[in-house]
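compute the structure for the input listed below.
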Amino acid sequence: MPDEKIEDMGTHSDRAREALLDAAEELFARNGIDAVSNRRIVEHAGAANHSAIAYHFGGRDGLLRALVERHHDEMAERRRELSSQLSDSPNIHELVRCRLQPLIEVLDNLPRPSWRAQFMSQISAVPSAIEVATEVAREADLPDELRFINGEFEGIPESVLRGRAYLLGSMVVGVCADQEAKMNEDANKGSWEQVGRFLIDAAAGMLGAPVTDPNGAVRYPNVPLL
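All right, here's what the predicted structure looks like:
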C-alpha cells in the first residue's frame, strides 16, 4: 500500500508539472515571455499553489529550461534515427532533412490548438530565454552528422554556413509559427507535411547556394532556435 501511494503521488506530480509546461507554452506563445507572470501561469494550469513553479522547476529560468528541453527531447530520438540512415557522404539536403523533419513531426503530433512553434518564435526576443536555449542546445547529444557547420562543407566556408544557418533558423521558426497560428484558426490551412517539404528544400537550397564573397559573411549571434 505505501508503494502505491508513492506511485500515485509521483503520477500526480508529473501531471501537475506537465500542466504547468502546457500552460506556460500557450501563454508565452500568445502574449510574449516577459508579459506573463508566474502567477498567471499557475492559475491557467488550474493549480491552487501559487508557488508551484518554484516547487516543480526551481523558478522562472528552470521553467524556461524545461520547456526548451521538452522540445529538444521530443526531436532527439527521431534525429538520431534519421542520422543513422545517412550515407557515408551525405549531401546538404539529406543533412537538412535530419535536422528539420523531426521538428515538423513534433509539430504535427501536437494536439490542436498547439503553441509550440509560436513559443519558440518568442525566444529570440528575450535575452534570458536565448541564454537558456543556448545552454540546452550545447548540452544536447546531437549525432556528429548534424554538426556539419563545424568547418567547410562542399566548398562553403564555415563563416558563410553559420550566417546562413542563423537566417534559416529564424526563417523556419517564423514560417512554422505563422503556419501553426493559421492552423489553430482553420484546420484546412494546409498540412505540416507540405510545410516540411517546402522548408527542407528551401533550407538546403540556401545553405548550398553559390558563394560569391567568402569573406563577406554577415556575423550573427548563435541563437539555437531549432
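
when you work out contacts or count neighbours from here on, use the C-alpha atoms and nothing else.
OK.

residues of the helix or strand hosting Glu18 that come out buried?
Assigning secondary structure by DSSP states H and E places Glu18 in helix 2-31. By neighbour count on 16 or more other Cα atoms under 10 Å, the buried set for helix 2-31 is 16-30.

what does stretch 161-168 give?
Buried positions in stretch 161-168, judged by neighbour count with 16+ other Cα under 10 Å: Leu161, Arg162, Gly163, Arg164, Ala165, Tyr166, Leu168.

repeat that for stretch 77-92.
In stretch 77-92, counting by 16+ other Cα under 10 Å, buried: Arg78, Arg79, Arg80, Leu82, Ser83, Ile92.

ok, now which ones touch the residue nearest to the last one when sequence neighbours are not counted?
Spelled out, it's Ile92. Nearest residue to Ile92, sequence neighbours excluded (Cα to Cα, 6 or more residues apart in numbering): Ala204, at 5.8 Å. Taking Cα atoms under 8 Å, 6 or more residues apart in numbering as the criterion, Ala204 is in contact with Ile92, His93, Val96.

I'd like the structure of this one too, to check against the first:
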Amino acid sequence: MTPSGGGGPSAVPLGRRSPCRDPFRRQGPLNRPLGRRGPVQATRSVVGSGVGAGVSGRWRGRKEARTKADLVRAVARRHAGHIEALRERALAAAGDSTDVRDWVDCLVRPVTEHLASLGSPTWYARFCAQVMTDPALHEIMVEESLASPALREAVERLNRTLGELPPEVRAERGQMVRLLILHTCAERERALAEGTPTPRATWDEVATGLADAIVGLWLAPVGTARRAANR
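A predicted model of the protein is given here:
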C-alpha cells in the first residue's frame, strides 16, 4: 500500500507516519467518511476537492480509482504493523500446541487487541467491512493479508490441527470465519461509537466469544453425506 507522492488530491495523509494512535481520529476530514460512508464516497470527496472544474470527467474517474486503491492500501498498512507484532507474540505463546483454540486465538486476538488499543470511537473495523464488499478493493485487502508472515503461519498451524476436512468445507468455513471476525468487530465498533449497548463489555471478552464460536464452527461435523443418504 504505497500512497501517491507529491501534491494534489492523491497525496492523502493516511500513508504518512503520525504519532497519534488511530489514523482515523486526528488526520483530517477524510477519516470519518472512510468508516461511515466507505472508500468510494470518501474518495470522491478527496478528488472533488482537489480537481478543478475544467478537468475532464474521464480523467477524474481514473484519478478517483487510483486514489481509492491508494487509500485502501495506505490504511491497511498503517494498521498492519501493530497487528503483525501482536500476532507474532500470540504465535510465540502458542508454541507447539495441538489445541485448535490456541490457533484460533492467534487469528482473533491480535485484531481485537489492536482495536482496543485505538481507543473509542474508531472506524477501522467498519472501514474493512465496507472495503470487503467492493470486488476490486477486496482483492487489495486479500493481497495485503497474504503479505503477513504471521497470519500465514497461524493459518497453516490451525490447518494442521483440524484433521481432514473436505476441501470445499474447509474453504467454506474459512469464509465464514473471516466474515464472523470482520462483522462482529465492525458491529461492536459501531455500537461503541453510537453509545448503544453491546453484548460484551470489553474487546477481550469479544475475542473470547469469537473464539468460542469459531472453534465450534471448525469442529462441527460435516453432514453433507448423511443428508444425501437420507434423500
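
report the TM-score for the pair.
Between these two chains, after superposing, the TM-score reads 0.72 (TM-score structural alignment, normalised by the length of the first structure); 191 aligned residues with a Cα RMSD of 3.1 Å.

the residue nearest to Ile92 of the first structure -> the second structure?
Matched to the second structure by TM-score structural alignment, Ala204 of the first structure sits across from Val215.

likewise Arg79 of the first structure?
That one, Arg79 of the first structure, aligns with Arg87 by TM-score structural alignment.

thought Ser148 was touching that match, still the case?
No. With contact defined as Cα atoms under 8 Å, Arg87 of the second structure does not reach Ser148; the gap is 9.7 Å.

which parts of the longest helix along the second structure are buried?
Taking DSSP state H as the criterion, the second structure has its longest helix at helix 57-94. Within helix 57-94 of the second structure, the residues scored as buried using 16+ other Cα under 10 Å are 60, 63-65, 67-80, 82-84, 86-88, 90-91, 94.

same deal with stretch 195-213 of the first structure?
Gly196, Leu199, Ile200, Ala202, Ala203, Ala204, Met206, Leu207, Gly208.

OK, contacts around the residue nearest the centre of the second structure?
Nearest to the geometric centre of the second structure sits Cys128, at 4.5 Å (Cα atoms, centre = their mean). Cys128 of the second structure sits next to Leu182 when contact means Cα under 8 Å, 6+ apart.

residue in the first structure matching it?
Cys128 of the second structure maps onto Met120 in the first structure, by TM-score structural alignment.

helix, strand or coil for its match?
helix (DSSP: H, G, I helix; E, B strand; the rest coil).

look up how far Ala23 of the first structure lies from it.
14 Å (Cα to Cα, to the nearest Å).

ok, now Ile130 of the first structure?
Counting by Cα to Cα, the gap between Ile130 of the first structure and Ala23 of the first structure amounts to 20 Å.

and for Leu168 of the first structure?
28 Å.

now do the helices in the second structure.
Under DSSP H, the second structure gives helices at 31-36, 38-50, 57-94, 100-117, 124-131, 135-146, 149-161, 167-194, 203-219, 224-229.

now the terminal residues of stretch 27-44 of the second structure, how far apart.
17 Å.

no no, stretch 119-128 of the first structure
End-to-end for stretch 119-128 of the first structure, by Cα to Cα: 14 Å.

buried residues in that stretch?
Phe119, Met120, Ser121, Gln122, Ile123, Ser124, Ser128.

residues touching the residue lying closest to the last one once chain neighbours are set aside, list them.
Spelled out, that is Ser128 of the first structure. In space, and not counting its chain neighbours, Ser128 of the first structure is closest to Asp61: 7.7 Å by Cα to Cα, 6+ apart. Taking Cα under 8 Å, 6+ apart, we find Asp61 of the first structure in contact with Ser128, Ala129, Val132.

so Phe24 of the second structure touches Arg36, yeah?
No. Judged on Cα under 8 Å, Phe24 of the second structure makes no contact with Arg36 at a distance of 11.0 Å.

mind listing the shared neighbours of the two?
By Cα under 8 Å, 6+ apart, the residues touching both Phe24 of the second structure and Arg36 are Trp123.
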